[in-house]
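Novice: Build the 3D model from these lines:
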Amino acid sequence: MFRGSSSHTIDAKGRIIIPARFRDVINASGDERIMITRMDNCLFAYTFNEWNKVEQRILQLPQKSERMRRFQRFFIGSAQDCRCDGQGRVLIPPMLKGYAGLEKEVVLVGVMSRFEIWSKEKLDREEEQLATDMGDEQIREEISHLGL
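Specialist: Model (predicted):
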């Protein structure tokens, strides 16, 4: 599982360093490649095993909805097969880099079955939104069901 967060910079060639603890999870999956796609103004990165599970869940969804077809086109159609190099870096494809607004400072955030790649500025705004959301009784109720 991916946990924790790590700040990095993206180099001029569009590469980011994957933290060793994340690389350990990737390598333990039996494949050094990851699938990266776009969602929620950031990038979602999955091991190949987890990506296969995601695709299977998506295949089970109704295909009739125009919105679901649009989601599949966006999420699956953007997915890129990426490989860690010998220095533990991954090249972020230009289209994905542009979508997430990755320019200099990036933050990798472990979210259990995946990790997310954020521009620092966008993640800062996301954290501000969370602070606002925590004032909402419904959100606090959902979190309380986790026993936290």
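Novice: only C-alpha atoms for contact and neighbour calcs from this point on.
Specialist: OK.
Novice: The longest helix anywhere in the chain: which residues count as buried?
Specialist: If you go by DSSP state H, the chain has its longest helix at helix 120-133. If you call a residue buried by 16 or more other Cα atoms under 10 Å, then helix 120-133 has these buried ones: 120, 122, 123.
Novice: Same check on stretch 32-47?
Specialist: Using 16+ other Cα under 10 Å as the test for burial, stretch 32-47 gives 32-39, 42-47.
Novice: any idea which of these is closest to residue 78?
Specialist: Within the buried residues of stretch 32-47, proximity to residue 78 (Cα to Cα) peaks at residue 37, which comes in at 5.4 Å.
Novice: Alongside the first, I'd like the structure of this one:
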Amino acid sequence: MFRGTSFHTIDTKGRLIIPSRFRDIIRNSENDGVMVSRMDRTLYAYTFEEWRKIENKILSLKEISESMRRFRRVFIGGAFECSCDKHDRILIPPTLRQYAGLEKDMVLVGALDHFEIWSLENWNKELEQLEIDSKKEEVRNEIAKLGI
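Specialist: Next up is the predicted model:
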């Protein structure tokens, strides 16, 4: 499981060093790399095993709504296989870097079955939004259901 937050930089070629605690999870999977896609102005990185589960869930849907077709088109169709190099880096394709606003400073956030790659600017906006949302009663009730 991917947990924790770490701050990194991306080099001018678009390479990002994967933290050791994330690399260990990736190496315990079947391939030495991740599938990376886009959503919510950030990037989602899954081990190949977890990615296959997502694809199988989508394929198993009996009926696919227009929104699900759109989601599949963008999330699955926009995904890239990113292998780890000998320096434990992955190369983020330019289209994904542009979508997520990745220029230099970034944040990697563990989200259990995947990790997210945020620009520092977008991550700070996400934290601000959480502060606003956590004051709403319905959000506080959802969090309380977790026992937190």
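Novice: ok so, going back, any chance of the buried residues of helix 120-133 of the first structure in JSON lines, plus distance to residue 105 of the first structure?
Specialist: Listed next are the buried residues of helix 120-133 of the first structure as JSON lines, based on distance: Cα to Cα, whole Å:
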{"residue": "120", "distance to residue 105 of the first structure": "6"}
{"residue": "122", "distance to residue 105 of the first structure": "10"}
{"residue": "123", "distance to residue 105 of the first structure": "11"}
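Novice: At the geometric centre of the second structure, which residue sits there?
Specialist: When Cα atoms, centre = their mean is applied to the second structure, the residue found nearest the centroid is residue 44 (1.8 Å).
Novice: ok, and the closest non-adjacent residue to it?
Specialist: residue 116 (4.6 Å; Cα to Cα, 6 or more residues apart in numbering).
Novice: quick one: contacts of the particular helix or strand that has that neighbour in it?
Specialist: Here residue 116 of the second structure, judged by DSSP states H and E, is contained in strand 115-119. The contact list for strand 115-119 of the second structure (Cα atoms under 8 Å, 6 or more residues apart in numbering) reads 2-3, 41-46, 100-110.
Novice: swap the cut-off to 6 Å and go again
Specialist: For strand 115-119 of the second structure, contacts defined as Cα atoms under 6 Å, 6 or more residues apart in numbering pick out 42, 43, 44, 45, 101, 102, 106, 107, 108, 109.
Novice: Mind reading off the mean deviation between that strand and the first structure?
Specialist: When the first structure is overlaid, strand 115-119 of the second structure sits 0.2 Å from its aligned residues on average, using mean Cα distance after the TM-score superposition for the first structure.
Novice: Please report how far residue 34 of the second structure lies from residue 126 of the second structure.
Specialist: 24 Å (Cα to Cα, to the nearest Å).
Novice: do the same with residue 60 of the second structure
Specialist: When residue 60 of the second structure is compared with residue 126 of the second structure (using Cα to Cα), they lie 32 Å apart.
Novice: Give me the aligned partner of residue 36 of the second structure over in the first structure.
Specialist: By TM-score structural alignment, residue 36 of the second structure lines up with residue 36 in the first structure.
Novice: what's the neighbour count on the residue nearest to residue 44 of the second structure?
Specialist: 20 (other Cα atoms under 10 Å).
Novice: before we move on, what about residue 87 of the first structure?
Specialist: By other Cα under 10 Å, the residues close to residue 87 of the first structure number 8.
Novice: what's the answer for residue 92 of the first structure, then?
Specialist: If you count neighbours by other Cα under 10 Å, residue 92 of the first structure ends up with 22.
Novice: so what's it up against?
Specialist: So residue 92 of the first structure contacts 14, 15 (Cα under 6 Å, 6+ apart).
Novice: by how many degrees do the strand holding residue 116 of the second structure and helix 120-133 diverge?
Specialist: 110 degrees (axes from the mean of the first three to the mean of the last three Cα atoms, to 10 degrees).
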